[in-house]
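Q: please find the sequence and the predicted model below.
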Amino acid sequence: MGKLTGKTAVVTGASSGIGAAVAEHLANEGANVVLAARRKDKLDGVVSKINGNAIAVVTDMAKKSDVDDLAKRAIEEFGQVDIYVNNAGAVLGSRIQDGQTENWDQMIDTNIKGVLYGINSTLPGMLERSSGHVVNIASVSGLEVNKVSAVYSATKFAVHALSMSLEKELARTGVRVTNISPGQVDTAIASKPSDREPLKADDIAKAVVYAVTQPDYVNVNEITVRPV
């Protein structure tokens, strides 16, 4: 029996990369897993590889109605949501002087508003049960900024700030909050190569599992994972 047997987790951005790895690792610990992303074919492919109870729900995290429907479907299928992993994210052109306002809108809508919509859709139930765990996947780009990452970094700074504030809001409610900031990860949306070997998606998934399998009285608030 896994450490998460009987628990239900929603993982956004789960059609590939970090999200797919997180879903697989949570399922390996016995959790029911609800995978969300925009690409149905990719989602179905990930679900087919998971050994356990898993369903796919096509979701655009920038649309509140989609995110609300995702939570509703998870509850209909498995009864409640115990773990919500906000992983979906957009990494697009971020230099301010380039004026790529459509890119900015997409990153803000997905990386910030999508996180808020996800929390809003499931937090009331967690508070009612005095139990639950919100995991926000931020980025080291939310801790450090370079000359080409302005808007993307701003959105990840926002995720970090939301995580810190939410943890304080929820103190002594039984609902835990973890912010995970990965360094460069070898995924389809990875940034330009560096002189370090990139992390693997599994490395971030293991950090998620570590946080959500701690005893109920332990709240792992912050994890930063970097390549050596």
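A: Great, that's in hand.

Q: going by C-alpha atoms from here, please, whenever you check contacts or count neighbours.
A: OK.

Q: for the helix ranked longest in the chain, name the packing helices and strands.
A: Longest helix in the chain, counting residues (DSSP state H): helix 150-169. On a contact count with 3 or more C-alpha pairs under 8 Å, 6 or more residues apart in numbering; DSSP states H and E, helix 150-169 meets helix 101-107, strand 132-137, strand 175-182.

Q: repeat the analysis, applying 6 Å as the threshold.
A: Identification of packing neighbours for helix 150-169 by 3 or more C-alpha pairs under 6 Å, 6 or more residues apart in numbering; DSSP states H and E yields no helix or strand.

Q: return the set of buried residues in it.
A: Residues 150-160, 162-164, 166-167 are the ones in helix 150-169 that count as buried (16 or more other C-alpha atoms under 10 Å).

Q: then stretch 110-124?
A: 110-119, 121-123.

Q: just those now: which is nearest Thr187?
A: Minimum distance to Thr187 across these is 17.2 Å, recorded for Asn111 (C-alpha to C-alpha).

Q: quick one: that closest one from Asp60, how far?
A: 12 Å (C-alpha to C-alpha, to the nearest Å).

Q: same question, Gly30
A: In terms of C-alpha to C-alpha, Gly30 sits 27 Å off from Asp60.

Q: before we move on, what about Ala188?
A: Counting by C-alpha to C-alpha - Ala188 and Asp60 are separated by 18 Å.

Q: tell me which of these two has more neighbours.
A: More crowded of Ala188 and Asp60, by other C-alpha atoms under 10 Å: Asp60, with 20 against 9.

Q: doesn't that one belong to a helix?
A: No - looking at Asp60 with DSSP: H, G, I helix; E, B strand; the rest coil, it is coil, so not inside a helix.

Q: what's the closest non-adjacent residue to it?
A: In this structure, Asp60 finds its nearest non-sequential neighbour in Arg38, 5.5 Å apart by C-alpha to C-alpha, 6 or more residues apart in numbering.

Q: right, and the one you found touches Val58 too?
A: Yes - look at Arg38 against Val58 with C-alpha atoms under 6 Å: they come within range, at 5.1 Å.

Q: in addition, the following structure is provided for comparison:
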Amino acid sequence: MTRELEGKVAAVTGAASGIGLASSAAMLAAGARVVMIDRDASALAGLRGQYGDAVSPVVIDLLDPTDCATLLPRVLDAAGRLDILHANAGSYLGGDLVDARTDAIDRMLNLNVNVVMKNVRDVLPHMIERGAGDIIVTSSLAAHYPTPWEPVYASSKWAIDCFVQTVRRQVFKHGIRVGAISPGPVVTALIADWPAEKLKEARESGSLLEPAEVADVIMFMLTRPRGMTIRDVVMLPTNFDL
């Protein structure tokens, strides 16, 4: 891979696993310094050992409002500036609405919607002052289709997709690009609570994506000429509709 992000600083939330880890690895390979943000301190320590000084591990519990508010100051302490934010951290809640615990609903909506909004809001003044920046939010195919087995999760992604598109229109004049990556089902911990038969069927039919495939598309979004914004990419396995 060419080092298309040489000299850039990226921050990735939910960076210790899944799409966040794959995104971090792709940006590191492209020459970026990556501030990997997660609540899993041991996983981050291992990744620092694996990738070396190009990684700055930052342990933050994004669901704690006080801790969440430290994201930008801690990124700046670690790397001096911020060029790219990949707001990736999220959780999944599927199944019938009547079976969902209300505390689980609150937690998922907080992480998938409120935290993303706060993280983006907090980094914008820094990017506006510098006159440039890229923000990518991990959305979902569920933001574009009323998925009947995940009404709460799908609603959170519909909300964040609207947020991405409206904020993009506010900040493009400052040289900041905002876009969403909306994959179909990806092999991550977020689908661990899928019914076993559904997961088995999806694997056997080739209707799941790998995190590295999502990261490849994120890199495509980040490396377009500055006059082009890839505002939303919907990607799904070819066999998804089988």
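A: Received the coordinates, thanks. As the structure is a prediction and not an experimental result, all values here were calculated from the model.

Q: give me the TM-score for this pair.
A: Comparison of the two superposed chains (TM-score structural alignment, normalised by the length of the first structure) gives a TM-score of 0.94, and 228 aligned residues with a C-alpha RMSD of 1.5 Å.

Q: now the strands for the second structure?
A: Ranges of strands within the second structure are 9-13, 33-38, 55-59, 84-87, 133-138, 176-183, 232-235, based on DSSP state E.

Q: possible to save those as TSV with mean neighbour count and distance to Ala22 of the second structure?
A: Shown next, in TSV, are those (neighbours: other C-alpha atoms under 10 Å; distance: least, C-alpha to C-alpha, whole Å):
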stretch	mean neighbour count	distance to Ala22 of the second structure
strand 9-13	27	10
strand 33-38	26	11
strand 55-59	23	13
strand 84-87	24	12
strand 133-138	24	12
strand 176-183	24	14
strand 232-235	17	16
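
Q: enumerate every residue touching the residue nearest to Asp60 of the first structure.
A: By C-alpha atoms under 6 Å, 6 or more residues apart in numbering, the contact list for Arg38 of the first structure reads Val58, Thr59, Asp60.

Q: so how far is Ala143 of the second structure from Pro185 of the second structure?
A: 12 Å.

Q: OK, contacts around the most centrally placed residue in the second structure?
A: Of all residues in the second structure, the one closest to the mean position by C-alpha atoms, centre = their mean is Asn88, 1.8 Å from it. The contact partners of Asn88 of the second structure, taken as C-alpha under 6 Å, 6+ apart, are Thr13, Gly14, Val137, Thr138.

Q: biggest separation within the residues you listed, which pair?
A: Gly14 and Val137 (11.5 Å).

Q: for Ala100 of the second structure, see how far away the equivalent of Ser130 of the first structure over in the second structure is.
A: Alignment note: Ser130 of the first structure maps to Gly131 in the second structure; criterion TM-score structural alignment. According to C-alpha to C-alpha, Gly131 of the second structure and Ala100 of the second structure sit 43 Å apart.

Q: coming back round to it: compare the contacts of Asn88 of the second structure with the first structure and list the overlap.
A: Retained in the first structure (both residues aligned by TM-score structural alignment, their matches' C-alpha atoms under 6 Å) from the contacts of Asn88 of the second structure: Thr13, Gly14, Thr138.

Q: need the contact list for the last one.
A: Taking C-alpha under 6 Å, 6+ apart as the contact definition, Thr138 of the second structure lies against Asn88, Ala180, Ile181.

Q: and of these, the nearest to Arg107 of the second structure?
A: Scanning these for proximity to Arg107 of the second structure, where the rule is C-alpha to C-alpha, the winner is Asn88, at 15.6 Å.

Q: just give the closest residue to Ala202 of the second structure, not the sequence neighbours.
A: Leu208 (6.3 Å).

Q: count residues in the vicinity of the equivalent of the one you found over in the first structure, would you?
A: When the first structure is aligned by TM-score structural alignment, Leu208 of the second structure is paired with Pro198. Counted by other C-alpha under 10 Å, the residues lying close to Pro198 of the first structure total 17.

Q: I figured Pro198 of the first structure hits Val185, correct?
A: Yes - using C-alpha under 6 Å, Pro198 of the first structure is in contact with Val185, at 5.1 Å.

Q: roughly how far does the residue in the second structure sticking out farthest from the centre sit from Glu150 of the second structure?
A: The outermost residue of the second structure relative to its centre, with distances by C-alpha atoms, centre = their mean, is Val98 at 28.3 Å. According to C-alpha to C-alpha, Val98 of the second structure and Glu150 of the second structure sit 12 Å apart.

Q: one more: Asp64 of the second structure?
A: With C-alpha to C-alpha as the criterion, Asp64 of the second structure and Glu150 of the second structure are 25 Å apart.

Q: those two: which has the busier surroundings?
A: Glu150 (16 against 10).

Q: which residue in the first structure aligns with Pro237 of the second structure?
A: Aligned by TM-score structural alignment, Pro237 of the second structure pairs with Pro227 of the first structure.

Q: next up, the contacts around that match.
A: By C-alpha under 6 Å, 6+ apart, the neighbours of Pro227 of the first structure are Pro198, Leu199.

Q: of the contacts of Arg38 of the first structure, closest to Ala211 of the first structure?
A: Thr59 (25.2 Å).

Q: next, count neighbours for the closest one.
A: Neighbours of Thr59 of the first structure (other C-alpha under 10 Å): 22.

Q: the second structure: which residue goes with that one?
A: Under TM-score structural alignment, Thr59 of the first structure pairs with Ile60 in the second structure.

Q: what's the closest non-adjacent residue to that match?
A: Nearest to Ile60 of the second structure is Arg39, by C-alpha to C-alpha, 6+ apart, at 5.1 Å.

Q: repeat for Val208 of the first structure
A: Counting by C-alpha to C-alpha, 6+ apart, the residue nearest Val208 of the first structure is Val22, at 7.1 Å.

Q: hmm, that neighbour is touching Ala207, no?
A: No - assessed by C-alpha under 6 Å, Val22 of the first structure is found out of contact with Ala207, at 9.1 Å.
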